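Colleague: Test case, fold it:
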Amino acid sequence: MIRQAVIWNCCLLVLGLWISPSLTQAAADSNAYLTISVKSSPAATCSTSLTFKQRHWVDLFQNPSFEQSSRTCTFPAAYLSFYSEGNTIHYLADEQGCIFDATGQQQLKISHNTRRKLQAYLQLLKKKHYGELLPWEEVQTLLPRKATFEIIDLETGLRFRAQRRAGSKHADVQPLTRHDTKIMKEIYQGKWSWKRRAILVHIDNRLIAASMHGMPHGRGVLSNGFPGHFCVHFLESTTHRTQTLDPTHQVMVYKAAGQLAEYLSKADPYDLVDIFIMALNQHDQYLLQQLLPPDEQTKWGVFFNNWADLQYVYKVSKLEKKPAHDLLYLEVPVKIQLYWKNRGKETRQLTFTLMRPSPAERWSVNCDLLSSGES
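Modeller: Just a heads-up that it's a prediction; the model follows:
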């Protein structure tokens, strides 16, 4: 998102492919073109894109051929759009440079050389779009108390200035001015919230992957119309009260670094339960879909279409943790409170079911929320 244009253009020339000078749209006289976009989720309005008008790419998508493959695209690395004769066809690409239809189920037949070139472009786009995964100990040297910096919301691209005021285990931060407070509130759709968001911290020409919530609390000293401060977390930062990692912040840090899939594949199963509850609370359909087993997607899809009534989810009980290193199946009971727009508060005892094919593979997560009353 923020890099020197000269360096960016030189990197593209090294790859040996001609690209449209515009990164957002093809020239007006082009009949067909391909746009490759990197963004943090399908719904994100902030993206970094390249547009191709080369005959090679146009021919590939004007006459697509699909092959038999067991591969699917669960975590898209990029979103491809092919424009031709007034029509738009969407595709997905994974980290290996494989291309799939919009469902992620059918793989496009492409040459090894094309896959290699696409991988190279994806790496360049990701470096431009996402932030560095930098540990909190290192961030503190870049971000001392009273340092001012810019926060960029990765989903919307909205940005505002902020200042670190305090915090030893993570950064306690305030918007710099009333105008910055206004932009921050716009990011949260006009209502302060504890919801976590993936952000980039821009300081000293560097973009650092981070996570913030949007709820004023504690003290605030700046004349900015923000009644308190908010928290910004980085890799390996902890809460001040418990001095433990907050998985709901850490997952957003990895998302801001473009490494959401890697984090979920290695996460502790109990952390995944917390992340599942957070995703429910934040109506984060994309994150929930990454956690759910494939055969549960359809059933939950109906819930996603009607979950505006669910306003808030709160975990009441602490998780009873036991060693799970060698387990393939795990049930985790959790008491939660749900706040419904039309029904008020409701307390339920839910069971979260976690499964994986082998200890080397990632957990999938499901819960009996739907079978226990909601559909």
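Colleague: CA only for contacts and neighbour counts going forward, please
Modeller: Noted.
Colleague: Could you check how many residues crowd around Phe100?
Modeller: The number of residues packed around Phe100, counting by other Cα atoms under 10 Å, is 25.
Colleague: to compare against the first, here's another:
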Amino acid sequence: MKRKGFIIFCLLSLTSISVSVSAAPAKVLETITFTIQSTPVSDFQSELTIYPASREKILAGSVVKSADAMPVSDTYATLKQAGSADNGTTYIVDKDYNLYDPAGQKILTLTEKKKEKLRRHIEALRSRHYGELLPWKVARQVIPRKDKVEVIDLETGLRFHVQRRAGQDHADVQPLTKEDTRIMKEIYKGSWSWKRRAILVRAGNRYYAASMNGMPHGGDGIPGNEFDGHSCIHFAGSTTHGSHSEDTGHQLMTYRAAGLLRDYINQASPAQLVDAFVLAMNQNDPQVLDLITYPHNAHFVQDLHTQMQDIDAVTKVTKTKNRQEMPAPDPGLLMVQIKEELAVTREGSSRARKGMFSFTISRDKSDMPWRITEISTGDHQKEQKP
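Modeller: Next up is the predicted model:
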């Protein structure tokens, strides 16, 4: 069962021999706690604590080097003395199961044998934390109309219940009760919003990866739930009612809920990266921003992070056609440019400023993922009323 602070105590060794607590020698003073959280600030976390051998044995044979930057990750490993009030040392675990020490700006590369043991523990924990990636054509059968399911917000861990009321292209849902509506609004900090959020949908004893918005709209109604209309839940491959095309923001959040955000971005087209940039800036999502930009251009990325803190909203001025129907770049191309007119509202301002933005999107080799490497603005910018 998923819940905040989910902890498993596992008596498995990181050395080649598994030992029980009662049989452990006196030198066994160290524990490792693995933590999975979808973003660095998520309250919804899953933890697995194991009792290995001493720190020296855990890190024996590792190669230590200086780290230029910390990786984007949802996985952490904390080493500490068993029973100690000290917080221990927390490492960021990257996709290749290397350990990064943020305090010392170091990277520890473990032996392949120890990496494999880490991988087994971490993957087991990830499978408990995240949801199954379920295509919409299957999800609509698993959760038919009038079915009631539980929604878990992947950021706060808050839970509420909804009923699927309608929807051919995605699920149109409503909170079941007034209390469910209150919890949903709390997730959106007291104000209804179109912003996409990664969620888990529990149907029976299965958890599915999905995305929701928090804006009541349209018709329909459950008497007494104090929710005027319905809201939307998207699954993998679901589309919007109007365009019948996938919404990149909802897909990003769905793949985040499945623990596959990096995978989605790595296969994204240049046009989808522009959509992801708009979502990142509009929703103040540093993790998505870091994944879609070129990591070695530190000044460029840091400047975007600084600007993000001063932005209240970013939207596209004109709707673009279905990203899936747009022609893919020539397979041999290593750089493309896309222009997009955006409306940007700064913090404390009631007016949006429109401007043309030119995105340079590059990759080092034809079989590598695209990344945004440069963004420039046109000369014309004008204010518009919101």
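Colleague: and the longest helix seen in structure 2, what other elements does it pack with?
Modeller: Assignment by DSSP state H gives helix 112-129 as the longest helix of structure 2. If contacts are counted by 3 or more Cα pairs under 8 Å, 6 or more residues apart in numbering; DSSP states H and E, helix 112-129 of structure 2 sits against strand 30-36, strand 46-50.
Colleague: Tell me, how many residues neighbour Ile275 of structure 1?
Modeller: Ile275 of structure 1: 25 neighbours (other Cα under 10 Å).
Colleague: what's the helix or strand for the nearest residue to it once chain neighbours are set aside?
Modeller: Nearest non-adjacent residue to Ile275 of structure 1, counting by Cα to Cα, 6 or more residues apart in numbering: Thr248, 5.5 Å away. Following DSSP states H and E, one finds Thr248 of structure 1 within helix 247-256.
Colleague: In terms of secondary structure, what does that helix contact?
Modeller: For helix 247-256 of structure 1, the helices and strands in contact under the criterion 3+ Cα pairs under 8 Å, 6+ apart are strand 193-203, strand 206-214, strand 230-233, helix 260-266, helix 269-281.
Colleague: Following superposition onto structure 2, what is the mean distance for the helix or strand that the last one is followed by?
Modeller: The C-terminal neighbour of helix 269-281 of structure 1 among helices and strands, as given by DSSP H and E, is helix 285-291. Taken over the aligned residues, the distance from helix 285-291 of structure 1 to structure 2 averages 0.8 Å (mean Cα distance after the TM-score superposition for structure 1).
Colleague: so Ile183 of structure 2 makes contact with Phe160?
Modeller: Yes. Between Ile183 of structure 2 and Phe160 there is a contact under Cα atoms under 8 Å: 6.4 Å.
Colleague: Can you show me the helices along structure 1?
Modeller: Counting by DSSP H, the helices of structure 1 are 5-14, 55-62, 112-129, 136-142, 178-187, 247-256, 260-266, 269-281, 285-291, 297-304.
Colleague: could you give the angle of the fifth one to strand 206-214?
Modeller: For the pair helix 178-187 of structure 1 and strand 206-214, the angle between their directions (axes from the mean of the first three to the mean of the last three Cα atoms, to 10 degrees) equals 70 degrees.
Colleague: By how much does helix 178-187 of structure 1 deviate from structure 2 on average?
Modeller: Helix 178-187 of structure 1 sits 0.8 Å off on average (mean Cα distance after the TM-score superposition for structure 1).
Colleague: tell me which residues in the longest helix of structure 2 are buried?
Modeller: 114-115, 117-118, 121-122, 125-126, 128-129 (16 or more other Cα atoms under 10 Å).
Colleague: Also stretch 82-100 of structure 1?
Modeller: Judged by neighbour count using 16+ other Cα under 10 Å, the buried positions of stretch 82-100 of structure 1 are 82-84, 91-95, 97-100.
Colleague: what does it rub up against?
Modeller: Residues from elsewhere that reach stretch 82-100 of structure 1, judged by Cα atoms under 8 Å, 6 or more residues apart in numbering: 31-35, 61-62, 72-73, 75-81, 101-102, 104, 106-110, 115-119, 122.
Colleague: Dump the helices of structure 1 into TSV; add distance to Ser317 of structure 1 as well.
Modeller: Shown next, in TSV, are those (distance: least, Cα to Cα, whole Å):
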stretch	distance to Ser317 of structure 1
helix 5-14	50
helix 55-62	52
helix 112-129	38
helix 136-142	29
helix 178-187	31
helix 247-256	17
helix 260-266	23
helix 269-281	12
helix 285-291	21
helix 297-304	24
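Colleague: Show me the one of these that comes nearest Asp153 of structure 1.
Modeller: When the helices of structure 1 are compared for distance to Asp153 of structure 1 using Cα to Cα, the nearest one is helix 178-187, at 7.4 Å.
Colleague: report the angle between the axes of the closest one and strand 193-203?
Modeller: Using the same axes, to 10 degrees: helix 178-187 of structure 1 against strand 193-203 is 130 degrees.
Colleague: Which strands or helices does helix 178-187 of structure 1 pack on?
Modeller: Using 3+ Cα pairs under 8 Å, 6+ apart: helix 178-187 of structure 1 touches strand 159-166.
Colleague: List the superposition-based mean deviation of the strand it packs on with respect to structure 2.
Modeller: Compared with structure 2 after the fit, strand 159-166 of structure 1 shows a mean deviation of 0.5 Å (mean Cα distance after the TM-score superposition for structure 1).
Colleague: which residue packs closest to Ser18 of structure 2, ignoring adjacent ones?
Modeller: Leu12 (5.3 Å).
Colleague: Can you verify my assumption that the one you found contacts Pro52?
Modeller: Yes. Contact criterion Cα under 8 Å: Leu12 of structure 2 and Pro52 qualify, at 6.6 Å.
Colleague: Comparing those two, which shows the higher neighbour count?
Modeller: The neighbour count for Leu12 of structure 2 versus Pro52, taken as other Cα under 10 Å, is higher for Pro52 (25 against 19).
Colleague: Start and end of stretch 43-60 of structure 2, how far apart?
Modeller: 33 Å (Cα to Cα, to the nearest Å).
Colleague: That should have said stretch 230-237 of structure 2, apologies.
Modeller: This stretch, stretch 230-237 of structure 2, spans 20 Å end to end (Cα to Cα).
Colleague: Good, we can wrap up now.
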